[in-house]
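Asks: 3D model of this:
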Amino acid sequence: MAYDEVLAHRIREILADEPDLTERAMFGGLGFMLSGHMAAAAGSGGDVMVRVDPADAAEHHASGLVEPMIMRGKEMAGWMEAPADAVATDEALAQVVGWGVAYVRTLPPKVKKPKAR
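Replies: Got it, this is the predicted structure:
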């Protein structure tokens, strides 16, 4: 199943003024990359995956907007998931995406390595 196109458009609007923004289809979703780091992703069911500082995860969870990201039964440190109903308003979506932007902007930009010949 493809990612939620309406949600992707809403995220694009939030990130419109961000420099070094790219998009990448992955795992059935659409990742929004800033300087090579994924800040957020639109999922197929309207859910949003967001990258956060692991030290702030409990605080973000307490907001009631996001849950820890679980993959293959294991909690993924630094990744949270917001269900569609939690990001139904533009304000809530902007807050969740903003957490991802704030965190990835603390990371050094990724540099593409030349391919070995």
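
Asks: CA only for contacts and neighbour counts going forward, please
Replies: Will do.

Asks: all the helices of this structure, in order from the start?
Replies: Assigned by DSSP state H, the chain shows helices spanning 5-15, 57-62, 90-104.

Asks: how far does the shortest one sit from its chain's centre?
Replies: With C-alpha atoms, centre = their mean, to the nearest Å as the basis, the distance from the averaged C-alpha position of helix 57-62 to the chain average is 15 Å.

Asks: can you mark which positions in that helix are buried?
Replies: Buried residues in helix 57-62, counted by 16 or more other C-alpha atoms under 10 Å: 57, 60.

Asks: one more, please, to line up against the first structure:
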Amino acid sequence: MAYDEGLASILRDDLAERENVTEKKMFGGLCFMLDGNMLCGVHKGGGMFRVGKDNHTAALAIEGASPMAFTGRPMGGMVDVDEDVMADDTRRGQVMALALNFVTSLPAK
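Replies: Model (predicted):
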């Protein structure tokens, strides 16, 4: 599955001022890693965010967010967002804040 380079550019802009952000092609998409930990990414038709289990319910309350289920099973602590969320600075910012809250609490790899 290919990813949308335009969506990747949006996340690059969101993360431009953060140090220790790298990109890695994974799962047919592009993931953004913070201090070696997966933070978010893009795939065909939208994006994904690693919000952690404690933030999962809050993330799912954001319109356009749904459980991540690439394998057919929901992945706890991960949410999938559609292109509308990716294009909406407010909603994307809300999901990104939850993801940053979780990932910055993890030890660097």
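
Asks: let me see the TM-score of these two.
Replies: The TM-score (TM-score structural alignment, normalised by the length of structure 2) is 0.90; 109 aligned residues with a C-alpha RMSD of 1.4 Å.

Asks: follow-up on the earlier one: pick the most deeply packed of the helices of structure 1.
Replies: Of all the helices of structure 1, helix 90-104 has the most neighbours on average by mean count of other C-alpha atoms under 10 Å, namely a mean of 19.

Asks: what angle sits between that helix and helix 5-15?
Replies: Counting by axes from the mean of the first three to the mean of the last three C-alpha atoms, to 10 degrees, helix 90-104 of structure 1 lies at 60 degrees to helix 5-15.

Asks: out of the helices of structure 1, which gets nearest to residue 51 of structure 1?
Replies: helix 90-104 (4.9 Å; C-alpha to C-alpha).

Asks: contacts for the closest one?
Replies: 10-11, 14, 34, 37-40, 50-53, 65-66, 82, 86-87 (C-alpha atoms under 8 Å, 6 or more residues apart in numbering).

Asks: okay, the helices of structure 1 in TSV with distance to residue 45 of structure 1 next?
Replies: Formatted as TSV, the helices of structure 1 follow (distance: least, C-alpha to C-alpha, whole Å):
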stretch	distance to residue 45 of structure 1
helix 5-15	9
helix 57-62	20
helix 90-104	15
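
Asks: mind checking which of those helices is nearest residue 73 of structure 1?
Replies: So among the helices of structure 1, helix 57-62 is nearest, using C-alpha to C-alpha, at 17.9 Å.

Asks: helices and strands around the closest one, which ones?
Replies: strand 67-71 (3 or more C-alpha pairs under 8 Å, 6 or more residues apart in numbering; DSSP states H and E).

Asks: what sits up against the strand it packs on?
Replies: 49, 57, 61, 75-77, 79-82.

Asks: buried ones among those residues?
Replies: Counted by 16+ other C-alpha under 10 Å, these give 49, 57, 79-82 as buried.

Asks: what's the single longest strand in structure 1?
Replies: The longest strand of structure 1 (DSSP state E) is strand 74-82.

Asks: got the contact list for that strand?
Replies: Taking C-alpha under 8 Å, 6+ apart as the rule, strand 74-82 of structure 1 contacts 47-54, 57, 65-70, 96.

Asks: just the angle between it and helix 90-104, please?
Replies: Between strand 74-82 of structure 1 and helix 90-104, the angle comes out at 140 degrees (the same axes, to 10 degrees).
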